[in-house]
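Colleague: sequence and predicted structure, then a few things I'm wondering about:
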Amino acid sequence: REKIALLIDGNNSGAQPTFREFLGGLTAQELYEELRKQRYEDDDEAPIVNADRRLIYISNLDAWGILALVGTAPESLSRLLGDFMINYICASPSIGVSFSTEGPETFTMQFSLPFRVWRSNNGLMSDNRQKKPSGEPLRASRNATFLRYLGQCEGLPNHTDGIYATTMSCMVTGYDQWRWTGLVLLETWFDEILDDPSPDMITRYENDFQDGMISDPLCRGKDDATRTEWSPRPYFIRVLEIRIVQIYREWTFLFARLDERLKAITRRHKDLITRARVPAKEPREFQSRQAQILREFDEFERGFSELRDILEELAQDLKETVRSGESFMNTDVRYFINYDESEDASLCIPHLTQIRNTFNILEQLGMRLRDMQQKCRDLMDEAVSARKIYRVQLAPVAPSSHVHLFEPRVLAWITILTQPLIITAAIFGCDDIVTFKRNWQNFIIVMIVITVMLVIIVLFVLRLASGQWLFQTTKTCSDHTEDGRYAGEGTRDNIGREWEQQSAPRRTFFTGLVDRVQVQDIRRTMAGTPSARGQVMELEEANPT
């Protein structure tokens, strides 16, 4: 099975520290067997090295690891493991100090801090530990490769950018300053196994041991396990300092990658809006370009929506971490600077200063994250607005729209239909003009008469406005001849055919009146000329009245 744990037992009761044999990486079963062994020397048994200080380091804790811890925990530790495990599994942020009120008198210093990491691996990593009964992974994985493609950033084509949720938990508990246990739970399932393992992997400390050094895994290998603090308070503060700096660096690296992607996306988005405003030169180019621009607008909208969700998750985790740090620095920090209880308080001051500065920087990162969220919202709104404007510009404009004419027509017909009633009421209101008896029968008769008159007037106006009338005729120039041919076809055949295909101007009531007046004038003028009479008769036949 996979090696998940490291165990370092020793004491500092003699002239120099004494340690039990370092076994390297342990599986869950091997850890269970080691923790079952007697921790303190008994006078009736063979001498052993007392494990006054026990350091347990577990990576990617699973069900078997929990069984190894709970199944071998003494009474003082079993009461604390329940809440500690819940904080770790549920990724609940907390930093604090507590003392037992039941059972053995013990102290507990613990922290549990969830955070996010950015990794570029050959594929999206997934946590093998699952929640019951949903079957979902214990920790979430978010594929962020779409940001690289959306911003057209450079990167390894076969690598997947992922944002992974993880949690780091630590507990230091014991009876007094000499007998205590340190436990750290963290995760490395999102890291690829390389030739040079990360400082959180079990193989890293096995390699150090082969080189002749036992590094302290709880302190991330920064300290020698044989020279680290033997007092619980300075040791816990040292672990907290190292781990909070690690968390800060992970957040900083994550924000750097997101900021890089977001700047590239912003540049490409502005370029898209500029291209959308430039007209196409050819119709074929316009159609393909239109489809491409709309596709890019949709891609940006989906990308901004997913990025917004990612930023909300990051903001929640970071805000909870900062709140936990503020609460600790305002309350439980006094336990570590109390000079009356122990002389090791002076050892905690430098580490506490670094911890406070790191939490302040994390708070500033939270402000940057809020600015990034606002920028993402602005870009998303801009993308939606630009796409809508672009679609409106592409929509064809109809020369005459029934939708726009619907309201005026309705209002006009309402006015026409109500006019008879209004006019009749006005007439019946004239006392000096109306001489007949005003009753409802006469009122209806008058209204009917006015209605008929209005209908005639409206029809007359509509016919005039549309250019149609009872006297209108539509004919071609061939109507001027008897057999459908234009006069003079024999001499001008081509011109005649062209005139046959053309329509004569439409004749209306007014043009008929004008023609009649012209005929009368010509008749009076040319009455004495015999040759002109034939032309007048032809004109009368062509324009009958």
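Modeller: Cool, the structure landed. Residues are numbered from 1 along each chain as shown.
Colleague: from here on, just use CA atoms for contacts and neighbour counts.
Modeller: OK.
Colleague: wait, Q502 sits on D479?
Modeller: No. Counting by Cα atoms under 8 Å, D479 is not a contact partner of Q502; they are 11.6 Å apart.
Colleague: strands of the chain, start to end?
Modeller: Along the chain, counting by DSSP state E, strands occupy 5-11, 18-19, 53-59, 94-99, 107-121, 141-143, 160-174, 180-186.
Colleague: in JSON lines, list those strands along with distance to R524 and mean neighbour count.
Modeller: Shown next, in JSON lines, are those (distance: least, Cα to Cα, whole Å; neighbours: other Cα atoms under 10 Å):
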{"stretch": "strand 5-11", "distance to R524": "128", "mean neighbour count": "22"}
{"stretch": "strand 18-19", "distance to R524": "143", "mean neighbour count": "17"}
{"stretch": "strand 53-59", "distance to R524": "122", "mean neighbour count": "22"}
{"stretch": "strand 94-99", "distance to R524": "117", "mean neighbour count": "17"}
{"stretch": "strand 107-121", "distance to R524": "105", "mean neighbour count": "21"}
{"stretch": "strand 141-143", "distance to R524": "99", "mean neighbour count": "17"}
{"stretch": "strand 160-174", "distance to R524": "101", "mean neighbour count": "23"}
{"stretch": "strand 180-186", "distance to R524": "119", "mean neighbour count": "21"}
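Colleague: structure two is appended below for comparative analysis:
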Amino acid sequence: MGSSQATSSHLSLPYHWDPEFSTRRNLRYQDQNKPYVVWQRDINPGLNTIALFMNHDDSDPCPYQANSKVFNFCPAARCVEAFRSGGNDLKKPIALLSDSESTLKSRHYKKALTAEELYEALNKPWSVLALAATANNHEAYVLRDFIYHHLAFSAMIRVELPSEGLSTFALCFHLPFYALRNCKRADKRKWPDQQPLRQVEDVSFVKSPAGNNLNSAPKQDHLHEAQISCVVTGWDETVWEAYFFIDLYYDEETAENIEDYEGQMKQLPEQLDADPLMKGTFVGSARSCVRKPREYFLNILRVRVRQVKKEWRYVVTRMEEDIKVGKRFYSPCSQLDGQVRPIRFDAKDARSTRKKFLHWTDKVIELLRKLIEKLDETVEAREKFNAGSIGYFYAPGASTNISKTDHKTLICINEDFAELAGLLRKLELLKDKICEDIPRDISLQFAHENNESAIFQQATARDVKVLTWVTFHSIPFALVAALLSTRAGFLPLPENPWSLIISLLIMEIIVWVTLMLYRLDMEWTVLSSTVGSFS
């Protein structure tokens, strides 16, 4: 009775790990050694390798845009040309292989493989092309979607179990992020239009606005797109494969280069390996340390989420600091000793400064939106995973739950994602604060300009008043000088100093009387209009 209840409870779970995966299944694994493209070539002999690999039936979830993106990134003509020319891309180490089983009789590669050697080792060239040409039916189904999402720079964490055909599993994660470095390292991988696979953006403008002398610094901050992708897929817990893609173009000195791992493996003892998927974590030799797929997937995810969290934390911290520096350059006020004091701008540059400030603000907000969008996508991927696929690892009442150790690993992963959610909130608050501060800063700039304008007008009025009085008092002198400059005998005045003084006094009296009559007339006009308005 207890067994029946447990089975009923297990079957009622919407997400659960099939107990069939826990034991080795009696399957013809030899049939899976024939690549999927070989099967397809018998049906469609006129198609190239990539076209055959992406060819699928209507039940395949791989969308049309996935086909288009993979076709564009890996056109057949370019692959064949590169393979035949034997260029440098084929000679550069790009892969590590580890083939292990429960016995010590297993193939283990202690040497990094070039794309050409990978092609030969797997059975038939060139990263994506090598995988496409060697993947069996089950792997092709998984790799089509996996390669597409890695090229698309998108976030995802999920477990996929096909509802039809052979029962298999695929544990997959894609973690996009931005790496902030003080120099630009362009991605050499190109689309057909010669655009790089991953974009690089100069973000030095955040703390070094146009016109600031910081722009002359030799090192500029650049934001690099990057992604880490992994998929663990197989038929049961004894027969499975793990594929791992990571972008390293932005760090030339990284310890995760294939050449570095190759050097480590040559120096390590036979019973010890550095696992590249777990960022070089030292583990028991692959020939003697066979893991279960869910355990391995969670450990890889834990290590890589922590790596991604570190990059995001650095980006968010730098954005907070750099925005403060950049904003201070444009701010109309400075804070000293807790008091806000205006910065005196040149009136001629006020409009230009305001225009530059608005342009800087638009660029910063656009940058923050891009960061928020990608980080939100990553956090949402975790939430979707916890809402569904987590049941494949742990579900109440399920007999196939992961061990307590793996459950702790799952808790660590959730804690790291919770910190990522906190970083997302910081970016959102930073963007909201900038949007809220724009009207205030612009108002402060206008108020400062109005204050400067009022001071200038007051100074101008004072100067005009002084000039008016000087002109007013100089009128009598000008009139007297004009009268006395006439020829002798024209005026009945003797030519002596007293005549000059009397003439000046008379002219002053005339000017003052005229001014007083003018003021009385103005006041009478104002009084008359006021009385008229009341009546």
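Modeller: In hand now; what should we look at? Please read all numbers here as calculations on a predicted model, not as lab measurements.
Colleague: please state their TM-score.
Modeller: Superposed pair, TM-score by TM-score structural alignment, normalised by the length of the second structure: 0.64. Supporting alignment: 397 aligned residues with a Cα RMSD of 4.0 Å.
Colleague: which among the strands of the first structure is found nearest to G496 of the first structure?
Modeller: strand 141-143 (79.2 Å; Cα to Cα).
Colleague: how big's the offset between that closest one and the second structure?
Modeller: Average distance, strand 141-143 of the first structure versus aligned residues of the second structure after superposition (mean Cα distance after the TM-score superposition for the first structure): 1.6 Å.
Colleague: over to stretch 299-306 of the first structure?
Modeller: Taking mean Cα distance after the TM-score superposition for the first structure, the mean distance separating stretch 299-306 of the first structure from the aligned residues in the second structure is 2.9 Å.
Colleague: in that stretch, what counts as buried?
Modeller: If you call a residue buried by 16 or more other Cα atoms under 10 Å, then stretch 299-306 of the first structure has these buried ones: 300-301, 303-304.
Colleague: residue in the first structure matching E101 of the second structure?
Modeller: With TM-score structural alignment as the criterion, the equivalent of E101 of the second structure in the first structure is N12.
Colleague: how close does that match sit to P137 of the first structure?
Modeller: Going from N12 of the first structure to P137 of the first structure by Cα to Cα, to the nearest Å gives 42 Å.
Colleague: ok, K131 of the first structure next?
Modeller: 6 Å.
Colleague: before we move on, what about P396 of the first structure?
Modeller: For P396 of the first structure relative to P137 of the first structure (Cα to Cα), the value is 51 Å.
Colleague: next one: L194 of the first structure
Modeller: 24 Å.
Colleague: of these two, give the one with the bigger neighbour count.
Modeller: Legend: neighbour count by other Cα atoms under 10 Å for L194 of the first structure and P137, higher for P137 (14 against 7).
Colleague: what does the more buried one correspond to in the second structure?
Modeller: Using TM-score structural alignment, P137 of the first structure pairs with P196 in the second structure.
Colleague: please give me every residue in contact with the closest residue to that match other than its chain neighbours.
Modeller: Once flanking residues are discounted, P196 of the second structure sits nearest to K190: 4.4 Å by Cα to Cα, 6 or more residues apart in numbering. Counting by Cα atoms under 8 Å, 6 or more residues apart in numbering, K190 of the second structure touches 73, 196-197.
Colleague: in the first structure, which of those still touch?
Modeller: Checked against the first structure using both residues aligned by TM-score structural alignment, their matches' Cα atoms under 8 Å, the contacts of K190 of the second structure keep these contacts: 196-197.
Colleague: how about the contacts of K190 of the second structure in a markdown table, adding distance to P293 of the second structure?
Modeller: Output for the contacts of K190 of the second structure, formatted as a markdown table (distance: Cα to Cα, whole Å):
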| residue | distance to P293 of the second structure |
| --- | --- |
| F73 | 30 |
| P196 | 34 |
| L197 | 30 |
